[in-house]
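> With the sequence up front, the predicted model follows.
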Amino acid sequence: MSIRFLLSSALALSVMTSVMAESKNVAVTEAGTLQSKFTTEELTTVTELVISGPINATDLSFVNSELTALETLDLQQTNIVEETKTVDEVTTTYPENEMPSNIFDHNASIKTIKFPSGMTSIGDYAFQYSAIQTVDFSTCPQLQLIREFAFYCTNYLNGINLSGLKNLEIIEENAFNTNGQKLSEINVNEVTIDLSGCSSLKTISDYAFTNTKAASVKINFTGCTALSYIGNRAFNNAKVQILDLSSCSSLETLTGYSFNLCTKITDIILPINLKMIEAKTFPNASSSLVSVKSLATVPPTLVSGGFSATGVTKATLSVPVGAKAAYEADEEWAKFNEIVEDASLSVESAYAESLKVSAQNNIIKIYNIENGATINIYNMQGALVFTQIATDNHAEISLPVSGMYIIKCGKSIAKVML
């Protein structure tokens, strides 16, 4: 085979690839006119699309049904305007700033989407059964509501990063039900459900994150101070190991079956104002359960069967200093293998609002440190893994092992998932 033939073949392949894959930027001045910006050839060749300007349900429907090669969709610079449509004598109004209901239902090509900056809600069934892999929620800081079944059966969704969405209030029923059934096809084994910084989030509805199919699941509730309801089977069958609810200071009741079939849980941290754990909340944390830590000085009502019976007989229960006797006097809490007092759980060790902690690429970043304070970092087994005296008001600390850590800076405490 001659070198000339190989070079010709390579050139032909390059030309063919450039024809098949195409990026396009479109500026729209009038909603409903997006289709007019495309040639017939572009319908099957555009793989990356950036849109700016006003769009509506008609435009997004065109994207879904006609752009068959599209893989990346950037809507950051768009604003969704209201539209009323009548089909078969049925009139439907699509609200402004809402990703329309059913709009990308069963879409088989789009893998990545960036949302409009002013979007406030995602409609029901908007992405169900789609091939979406990556969703950039960081581009829509005004998001308040994710409606039911919005991402139902998104088999390739490889993470749910809602971190920093300070306006998000409700995640409705089945919003992220049954994700990741085909993650093995894209070599993803671990998924993070990151709710950190969702300070207005009040409700995680029934079945919201049920049946996340990854081999390992991490859930980050840091900063979810308004969360008051986690629904029935909300995290059903999640392969989570460390469940830290310590930031959820508004959470008073843990709903039965909310963590059903979570068979890999080893460590649970319960919030300070928890009043009740209903029956079957953790029914399957049996052989895996090692530690339960409760920040509540008054023992929450633990309904019989709230924890797996075999799980509590093996696990250690840690409680604030001075609360041990009250937990031991409770018939259900007394079933734990051992009850110990832990000074780090005491009320006077309040979580400081001023201390800011973040983590990325195995580096923990700490801000607003009191000058001269001692920085201690503990793993979830209580072992001290790092200590130093602060010489500045911020620090960056590298740790080799991923996981949940407790950060103590003087009298301030925070938690971070690395």
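Arrived safely, thanks for sending. Numbers count the residues shown, from 1 in each chain.

> CA only for contacts and neighbour counts going forward, please
Noted.

> Give me the neighbour count for Lys415.
By other CA atoms under 10 Å, the residues close to Lys415 number 25.

> actually Val135, sorry about that
18.

> before we move on, what about Ala395?
Applying other CA under 10 Å, I find that Ala395 has 16 neighbouring residues.

> How about it: what's its closest non-neighbour residue?
Ile366 (5.2 Å; CA to CA, 6 or more residues apart in numbering).

> try Glu22
Glu22's closest residue in space is Val46 (CA to CA, 6+ apart), at 4.6 Å.

> Likewise for Ala27?
Distance criterion CA to CA, 6+ apart; nearest residue to Ala27, sequence neighbours excluded, is Ser52 at 4.9 Å.

> quick one on the thing from earlier: which strand or helix spans the residue nearest to Ala395?
Ile366 belongs to strand 363-367 when assigned by DSSP states H and E.

> In that strand, which residues are buried?
For strand 363-367, a neighbour-count test (16 or more other CA atoms under 10 Å) marks Ile363, Ile364, Lys365, Ile366 as buried.

> Measure how the helix or strand following that strand sits relative to strand 363-367, angle-wise.
Downstream of strand 363-367, the next assigned helix or strand under DSSP H and E is strand 374-379. Per axes from the mean of the first three to the mean of the last three CA atoms, to 10 degrees, the angle that strand 374-379 makes with strand 363-367 is 140 degrees.

> elements contacting strand 374-379?
strand 384-389, strand 404-409 (3 or more CA pairs under 8 Å, 6 or more residues apart in numbering; DSSP states H and E).

> here comes the other one, which I'd like you to weigh against the first:
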Amino acid sequence: MSMILRHLLLIVLIGLFLSVFSSRSFGDSQYIPVQYNSFDNKSYNLFAVTGKNIALLVDSDAYDINVISKFVGKLDLAYDFYKKTTGRAPEAYKTYNNLLTIAVVDSTCGLGCGLLGYTGIETLKDYFQLTYQSIRDQDLYESALLYELGRNFWFYFDQIGTQVDPFVTGFAVVNRYLAMEYAGVQGTTFYGDNASFESLKNNILNNMSYLYFKDPNLDWTNTLATNTPPPNPYDLDCVCLVASLYYRIYSDFGADVYSKFFNALSVLPLAKTKQVAIDNFTTAYQTATGTSHGCSLFKTNFKIYANDGSIAKYTIDDDNMPSAYYGYSGDVAITTFNPKADIFAGSGNNSITLFGSTGGGERIISCGPGIEDVHLKNANNNSQSIKYFLCENILLSNNAQTSIDAMLLLLNK
């Protein structure tokens, strides 16, 4: 063999070697060696596994690639949820091939660290290994990285975040749970305990707002404005109360209105006071729901009723003032004589009976995901305007005249 042919053969063999060992391939997935410069300006040699939206940069190529690829797929879905909810993507900062990066590092600003409004998340190596083991061994998912995605998708500093700080972190707290539902994953605590995860989730999404609503001495001025949570046995902070209030929009109106809320919020002006921040929130709420009579979440100018399901028959008297009933669990028969009462029935199999009277006006009726019947009864033949109606069955009786401006049947929540 001539010297020239030997050199050509050597070049071909070197090329084949580099193509095989520069990345470890497993089916459609592969580890790609990358150099990463961290938030605290440290350099790491990591291995990228890429998806549609996310590049996960791990510290070793010894992880089971099938587990890592599965995780990347779920992170891609969580990204889709956030983009669908907010209507936009984060500004590019930390990326790999134009993908948002999640990097495993030795030090960062917490277990996980996500940039606000920009791409880029870091997580500690020890925490990532726990996350990996939970997926590999139990098919359960730690929630911190889905929470940090919420930091990347936070775009509302000017409108509400600079004045009422819990709005910022509360956004990431509630949406990590909703992103997990969207991605079809079950959560876990650090120790592989799904039951504890679900208990904490329920306390945050439901119980914190219940404690706030049922206490007549609480409103936004002595909770959100002062970063003070309702007294609670869970040792949860005001951020969790805000998460619970965000969740009421999602659970009472559905995903489309929830997305419209954040889209409407994004174009509102800078809030220079706490009151303007609350006003901005209320304006976005009204725009998304198509209503004009305020937002009862802040309890301003509303009489609030809250029922955790322990009262099976609940009656709201006609005191002719704006009111809101917030239900949670249990099967409840709700009767209201107040034509200005909004009804957010909760998750049980409920029945709602509305008696109209003179002075009726715009109202919201949301039955929740259970099987509900709504009975409209009006002895005085007064016209009721139901601005937003989210229920499965409606029964008209006693010659009730009802205008339903927006009827959404069989909501997929």
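Perfect, thanks for sending it. Small disclaimer: the values here were computed from a predicted structure and weren't measured.

> Quantify their similarity with the TM-score.
For this chain pair, the superposition-based TM-score is 0.28 by TM-score structural alignment, normalised by the length of structure 2; 201 aligned residues with a CA RMSD of 7.4 Å.

> Let me see the contact set for the residue nearest to Ala27 of structure 1.
Val26, Ala27, Val28, Leu75, Gln76, Gln77, Thr78, Asn79 (CA atoms under 8 Å, 6 or more residues apart in numbering).

> What's the first helix or strand after the strand or helix carrying the fifth one?
Which is Gln76 of structure 1. Assigned by DSSP H and E, Gln76 of structure 1 falls within strand 72-80. The helix or strand immediately downstream of strand 72-80 of structure 1 is strand 83-87, counting by DSSP H and E.

> in that following strand, what's buried?
So for strand 83-87 of structure 1, counting by 16+ other CA under 10 Å, buried means Glu83.

> buried residues in the next helix or strand after that strand?
Counting by DSSP H and E, the next helix or strand C-terminal to strand 83-87 of structure 1 is strand 90-94. The neighbour-count check on strand 90-94 of structure 1 (16+ other CA under 10 Å) flags Tyr94 as buried.

> Quick one: list the elements packing against strand 90-94 of structure 1.
Strand 90-94 of structure 1 packs on strand 83-87, going by 3+ CA pairs under 8 Å, 6+ apart.

> who are the neighbours of the strand it packs on, in terms of helices and strands?
Right, strand 83-87 of structure 1 is packed against strand 90-94 by 3+ CA pairs under 8 Å, 6+ apart.

> got the residue ranges for the helices in the stretch 201-350 of structure 2?
Under the criterion DSSP state H, counting those that start in this stretch, helices of the stretch 201-350 of structure 2 are mapped to 208-214, 238-253, 255-266, 274-289.

> Among the ones you listed, which comes closest to Leu390 of structure 2?
When the helices of the stretch 201-350 of structure 2 are compared by CA to CA, helix 238-253 sits nearest Leu390 of structure 2, at 7.3 Å.

> name the helices or strands packed onto that closest one?
Short answer (3+ CA pairs under 8 Å, 6+ apart): helix 238-253 of structure 2 packs on helix 166-183, helix 208-214, helix 255-266.

> Try it again at 10 Å.
Using 3 or more CA pairs under 10 Å, 6 or more residues apart in numbering; DSSP states H and E, the elements in contact with helix 238-253 of structure 2 are helix 166-183, helix 194-202, helix 208-214, helix 255-266, helix 274-289, strand 341-344, strand 362-366, strand 383-390.

> how big is the angle separating that helix from strand 362-366?
Orientation of helix 238-253 of structure 2 against strand 362-366 (the same axes, to 10 degrees) gives an angle of 90 degrees.

> circling back: do you know how far the residue nearest to Ala395 of structure 1 is from Val19 of structure 1?
48 Å (CA to CA, to the nearest Å).

> can you check Glu396 of structure 1 too?
For Glu396 of structure 1, the distance to Val19 of structure 1 - CA to CA - is 46 Å.

> from memory Gln77 of structure 1 sits against Leu49, does it?
No. In this structure Gln77 of structure 1 lies outside contact range of Leu49 using CA atoms under 10 Å: 11.8 Å.

> Just the buried positions in the host helix or strand of Tyr327 of structure 1, please.
Tyr327 of structure 1 belongs to helix 324-328 when assigned by DSSP H and E. By 16+ other CA under 10 Å, the buried positions in helix 324-328 of structure 1 come out as Lys324, Tyr327, Glu328.

> Not counting its neighbours along the chain, what's nearest the first one?
Right, Lys324 of structure 1. Glu341 is the one closest to Lys324 of structure 1 (CA to CA, 6+ apart), at 6.2 Å.

> Mind giving me the packing neighbours of the host helix or strand of Val292 of structure 1?
Under the criterion of DSSP H and E, Val292 of structure 1 resides in strand 291-294. Helices and strands touching strand 291-294 of structure 1, by 3+ CA pairs under 10 Å, 6+ apart, are strand 242-244, strand 267-270, helix 309-312, strand 316-319, strand 338-341.

> May I see those arranged in TSV, with distance to Thr84 of structure 1 as well?
Shown next, in TSV, are these (distance: least, CA to CA, whole Å):
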stretch	distance to Thr84 of structure 1
strand 242-244	44
strand 267-270	47
helix 309-312	55
strand 316-319	56
strand 338-341	61
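
> For these, give me a markdown table that also has mean neighbour count and distance to Ile122 of structure 1.
Formatted as a markdown table, these follow (neighbours: other CA atoms under 10 Å; distance: least, CA to CA, whole Å):
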| stretch | mean neighbour count | distance to Ile122 of structure 1 |
| --- | --- | --- |
| strand 242-244 | 21 | 27 |
| strand 267-270 | 21 | 31 |
| helix 309-312 | 21 | 39 |
| strand 316-319 | 24 | 40 |
| strand 338-341 | 18 | 45 |
